[in-house]
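1. Need coordinates for the following:
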Amino acid sequence: MQEGEVVAALTVAAMVAGLSKEETEKTIRSGIEVGKQSPRQIPKTHYSTTDLGSNPEPGTAPQAIDPVNLLRGFEVNTHYVEKLGKEEFYYPNLIIKRHVITIIAMPGGAKTTFCFFHAAPFLADNGLKVWYIDADSPASDHKRMKELADRHGFKFLNPDCNPGTTMEGLLSTLQQIADAHSELEGWIIFVDTLKKVADLMSKNSVKNFYQLARKLANLGATVVLLGHANKYRDKDGSLVFEGVGDIRADSDELIYFERKSNQNGGIDVTTIINPDKGAKVRGLFKAISFHVSPQREISFYEKPLPVIDRTATAVPKATDDEIVAAAKKYLFSRNEPVVQRQLVQQAADLTGTGVERVRRIIVQNSEPKGSLSLSGHPFVYTIGEKNAHFIELPL
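-> The predicted model follows:
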């Protein structure tokens, strides 16, 4: 800038700041004289070829790069291909040795039921050292969970159960184990759930936790992280994990549990491993399907079940009448009273509607069976043990 331009700009700034004309002229004149005598050098900006938003300094040629080498890091290499089909699965088609695995499902999607009540005992019975970190289950389940862990010889950890212990303290302990380069061969560490160990909307928080998980895996451990799916699916009806993109990027595998109600009770779950459905795997996997009974017992299907077409969730919501019709259709097929929770889930699955909305509509359209003044509601209910509501069609 020319000296006149500098003086004009500084004069305006000084006047805005409230300086008098005399103070302004004196300050600017003094500053310019000092600047002429001892000019300050402005350091040149260093540009990186990895910074796509930067431009070379005017008048200089851009730094030479080797585009072949830059892209080679993304090439499917021979080492990767040779390992395909030779993965060492600790649990078939789900858990690979020394990997960081993230399993995602909707609430009620059988993450804990499968991992704590089935996978952890299976792995412990096969001689692995299993540590199950639980921060999501109600206290009413802890006695049963502790008995199961003791029976199969794995460790059940909960940071809220002992005086003075916290999740922050548990994470600090894991970091201490990692920093000490401990021998963790044969360890399986479950974390239930992911949102209790990191702020899922913070890239730094997620990145820091996954770096810890990766360090544990490099020391021999296998880390299995359980997380929630978003309430809303994507435009294709696929599940979407809750949190920032680093969750997928920093996982070796990201596998979804897709659930649907079983008309005979319980739920059926199928693993989603296809990249076009948002999943990620580093190995040869096959989808598996299993049934979870109302008593949380797990049995497996010989072949994976077809997954419900969820594209309906991307179109306008079902009307109240359509939800009522879906519930009536299910009750008619059962021809017996059905516990309200099961009916709600079935109607939600059939219409692609959230369970809270379905529950509200069914409650609003139900009345006590045998009431002297029936008002023509499409459903009637009776109350069983533990205040369970059983819904059926009126006679």
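2. Every contact and neighbour count from this point should use C-alpha atoms.
-> Noted.
3. And the helices in the stretch 1-150 of the chain, which stretches?
-> 3-17, 21-37, 67-72, 78-83, 111-114, 120-125, 142-152 (DSSP state H, counting those that start in this stretch).
4. Check which residues of the last one are buried.
-> To tie it back to what came earlier, the one meant is helix 142-152. Neighbour-count burial for helix 142-152, with 16 or more other CA atoms under 10 Å as criterion, is recorded at 145, 148-149, 152.
5. How about the fifth one?
-> Taking 16+ other CA under 10 Å as the basis for neighbour counts, the residues of helix 111-114 that come out buried are 111-112, 114.
6. Next: the first one.
-> Burial within helix 3-17, assessed by neighbour count using 16+ other CA under 10 Å, is assigned to 7, 10-11, 14.
7. Kindly report the same for the longest one.
-> By neighbour count, with 16+ other CA under 10 Å as the criterion, the buried positions of helix 21-37 are 24-25, 28.
8. measure I288 to T271 for me?
-> With distances taken as CA to CA, to the nearest Å, I288 is found 6 Å from T271.
9. repeat for K235
-> Going from K235 to T271 by CA to CA gives 20 Å.
10. Of these two, give the one with the bigger neighbour count.
-> The neighbour comparison of K235 against T271 (other CA atoms under 10 Å) goes to T271, with 24 against 13.
11. and for comparison, fold this next one:
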Amino acid sequence: MIAQSTAPLHDEGLQFPVAFGHNKTDVDLQLKTLTLEDMAALFSKFREGKEGKKEGDKNGPYIIPAKFGDNYRNSDNIRTWSVATLDLDDKVFATEAMIREQLSGLVYFAHTTHRHLIKVPRVEMWRVYLPYNQPVPPSLHEKIQARLNALFPGTDDCTEKTMQFFYLPSHWPGMGHEARSFNTLGEGELLNPLTFDPAPVKGASRPDEWDGSAPGDKTPKTPGQYSDWLGKMLEGDNLHGNATAVTASMVSRGLDDATIMSVFQAWRPTLEEARDLERVQALFGGELQRLIDGARRFIAKNEPAPGKDFDDFVLSQTADAMEAEMDADKYVIARMAIFGQSTVFYGDSNMGKTLLTIHQVAQQIEAGEIDGSQVYYVNADDHGRGVVQKQHLAEKYGFKMLVPGREGFQANMLRPLLQARVKAGRGGGCVVILDTLKKFTDLMSKREGTAWGNISREFVSAGGTLAALAHTNKHKDDDGNSIYAGTADVVQDCDCAYIIELVDDDIGTRTVVFRNIKARGDVDRKRAFSYTLDVPYPEMFDSVQVIEDQVLERSRERKVFADTLAKHHDAIMHIQSLIREGVTKRRALIDRGYRNTNFSRAFITEVLDEHSGDNLLQGHRWKCSKGPKNSLLYSLLSGGSESCTTGTTEMGESRSAEEWES
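-> Below is the predicted model of the structure:
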């Protein structure tokens, strides 16, 4: 039994927040709560999946056993975890008896997974869900997952990822009779994250790290010791993958090629009996030597040479020499994107992020602040006419445009091109604008986000400049502000980031504000622009203007005014009709206002108070006066017809843009 230090027995009425999705591409989650009994039913019901070698064969409904801030699938939205999970695939050789032994004393739900008994040899494959006895923050959840995984050598460590979903039970076509599930409800305790500390199990570390020695020990081992480990590593059917892992570990511990070869040769007869003869012959016919050579190249690249110390890596270039290689402190986009930095602009579709970025870069080129011939706009998110429009601008202002599928360029060439610039010492002065970033990296993947961050950091460290455009999440935060789409890695790894918010979209002109969410250097915390809508692209481009703070504030007020009238429109019309019918007392208006309608009493009261006054231009539609016995009576304002909700004069005439600005 796993010691947990007086973890409480489970509560039958306990609720566990979880999230569901329809399939792996579905990021709009259904947020629900489950009881233990709900889980017992959920994890014992199997659907028939498809037959295939890729993930598509099991693609279907999934669960993320966590509480989310909103219903968008993003690691930043996870507040707490409700359940820990084990993914026991073909490298574990798990059985029901083994699961029961290792998890004795805990409440859990276990079911076979899609490829259970499909691989050769027929290997059992299980998933186990262990509910927590309390909400668990993500950082602690990852540690608990690592401890659980250590109980089963070879466990898939995907469960330790910040964002991981799990397919609901399914079975291979025609294999429903082999699908199994069981649970230990009533037999144990919920997992206590504060006291859970399983006893160490021999071989419990990752199988590609453990060989019977203490963790981190790189002492050279004897061939016999390695051959024992090799036997365990080759129990699965992935001969190449297991051989790669064992070879890399041998090389890292200092074994020479001859010793490694002898270890593998000792197992050759066994492998030929257990595996396809042709596959084994390929391993010993040259593949093994390539694995050894590849491991040595990797280690040589990522480990210091023998005898090297900190002093060997201290910078030898003087600060003056380094400054000479860097560009002067100037802006690629005035007051927002600094030369030699990585900047990301997040905005909703059709918000104008491309228009405004190109316009502001063009302004800097015209002002002589940057060299247009060193500006590369990578347009990977445009239609044919849009490409032509951008090419006109490129020819006019002297920057260069790259388009995937044109002139032999492809999106996957970007990273090698950036690295080539760095290697050749040609990063300085080079400005690369990416439209949009999702075409070059997976914004939903932490691993991809980290890899992109490393490449972009190398480029800007060499004097290059990156400006990337990306989308916002369709959901807002609690304050109604836009939030960036994807994981936090891109924002964490860049130098500067802005989110573009809509301020006003009235009278044919759109006003937006760039709101800074990360800064390194002297950049504006907010910067606003306006541009004309519904005109040809060249005119729209020429209409872009920087908006001063006072004008921006008036635009914000107009937006709030218009939004409030739009939100209250139906209730205003209803109250106006009641007043015309002679219902003028406050209590009667509120009572009649919400009865037989979809309005709440509180909402009718809010609208009645919000639009009470004597100034139509401030949104007032009726005025209040005292009646007999201190009663409150309401009467309509002249010209207050709700047919004009965007602001009218008392004569009913529309107010012009110039009047609004005054």
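12. equivalent range in structure 1 for stretch 428-438 of structure 2?
-> Alignment of stretch 428-438 of structure 2 against structure 1: residues 185-195, by TM-score structural alignment.
13. Give me the distance from the matching stretch to the chain's centre.
-> 14 Å (CA atoms, centre = their mean, to the nearest Å).
14. Stretch 253-269 of structure 1 now?
-> That offset, for stretch 253-269 of structure 1, works out to 17 Å (CA atoms, centre = their mean).
15. Could you do stretch 181-189 of structure 1 as well?
-> The chain centroid and the centroid of stretch 181-189 of structure 1 are separated by 24 Å under CA atoms, centre = their mean.
16. Contacts for it, please.
-> Residues from elsewhere that reach stretch 181-189 of structure 1 (CA atoms under 8 Å, 6 or more residues apart in numbering): 128-133, 216, 219-224.
17. T343 of structure 2 contacts Q492, correct?
-> No. If you go by CA atoms under 8 Å, T343 of structure 2 and Q492 don't touch, sitting 11.1 Å apart.
18. Count the neighbours of F440 of structure 2 for me.
-> 17.
19. which bit of structure 1 covers whichever strand or helix holds D228 of structure 2?
-> Counting by DSSP states H and E, the element that carries D228 of structure 2 is helix 223-233. Using TM-score structural alignment, none of the residues of structure 1 align to helix 223-233 of structure 2.
20. Determine the set of other helices and strands touching that helix.
-> Helix 223-233 of structure 2 sits against helix 239-252, helix 257-266, with contacts defined as 3 or more CA pairs under 8 Å, 6 or more residues apart in numbering; DSSP states H and E.
21. who wins for proximity to C496 of structure 2 among these?
-> Evaluated with CA to CA, those place helix 239-252 nearest to C496 of structure 2, the distance being 38.8 Å.
22. quick check: angle from that closest one to helix 223-233?
-> 150 degrees (axes from the mean of the first three to the mean of the last three CA atoms, to 10 degrees).
23. Tell me which residues of helix 239-252 of structure 2 come out buried.
-> 239, 242-252.
24. what's the answer for stretch 262-281 of structure 2, then?
-> Within stretch 262-281 of structure 2, judged by 16+ other CA under 10 Å, the buried ones are 263-264, 268, 271, 275, 280.
25. which part of structure 1 lines up with that stretch?
-> Aligned using TM-score structural alignment, stretch 262-281 of structure 2 spans no residues in structure 1.
26. how long is that stretch end to end?
-> End-to-end distance for stretch 262-281 of structure 2, by CA to CA: 15 Å.
27. ok, residues contacting it?
-> By CA under 8 Å, 6+ apart, stretch 262-281 of structure 2 touches 223-224, 226-227, 231.
28. need the contact list for the residue in structure 2 that Y91 of structure 1 lines up against.
-> Structural correspondence for Y91 of structure 1 with respect to structure 2 (TM-score structural alignment): I333. I333 of structure 2 is in contact with 357, 360-361, 364, counting by CA under 8 Å, 6+ apart.
29. Can you list which of the residues you listed carry over to structure 1?
-> Mapped onto structure 1 and checked by both residues aligned by TM-score structural alignment, their matches' CA atoms under 8 Å, the contacts of I333 of structure 2 keep the contacts 360, 364.
30. mind putting the contacts of I333 of structure 2 in a markdown table, neighbour count and distance to L633 of structure 2 included?
-> As requested, the contacts of I333 of structure 2 are arranged in a markdown table below (neighbours: other CA atoms under 10 Å; distance: CA to CA, whole Å):
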| residue | neighbour count | distance to L633 of structure 2 |
| --- | --- | --- |
| T357 | 20 | 54 |
| Q360 | 19 | 55 |
| V361 | 23 | 59 |
| Q364 | 20 | 61 |
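31. and which of the contacts of I333 of structure 2 is nearest to K559 of structure 2?
-> Nearest to K559 of structure 2 among those, with distances taken as CA to CA, is T357, at 23.9 Å.
32. Would you mind measuring from that closest one to A258 of structure 2?
-> 59 Å.
33. which residues sit in contact with V523 of structure 2?
-> By CA under 8 Å, 6+ apart, V523 of structure 2 lies in contact with 335-338.
34. As CSV, those residues with neighbour count and distance to N412 of structure 2 would be great.
-> Formatted as CSV, the contacts of V523 of structure 2 follow (neighbours: other CA under 10 Å; distance: CA to CA, whole Å):
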residue, neighbour count, distance to N412 of structure 2
R335, 15, 31
M336, 23, 28
A337, 31, 25
I338, 24, 26
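35. Specify which member of those is nearest to I517 of structure 2.
-> Distance ranking of these against I517 of structure 2, using CA to CA, places M336 first at 11.6 Å.
36. What segments of the stretch 501-650 of structure 2 are strands?
-> Along the stretch 501-650 of structure 2, counting by DSSP state E, counting those that start in this stretch, strands occupy 509-518, 526-532, 545-547, 622-626, 632-636.
37. for the shortest one, packing partners?
-> Meaning strand 545-547 of structure 2. Using 3+ CA pairs under 8 Å, 6+ apart, strand 545-547 of structure 2 sits against strand 526-532.
38. now the angle from the strand it packs on to strand 509-518?
-> Using the same axes, to 10 degrees, strand 526-532 of structure 2 lies at 160 degrees relative to strand 509-518.
39. could you say what helices and strands strand 526-532 of structure 2 packs with?
-> strand 509-518, helix 537-542, strand 545-547.
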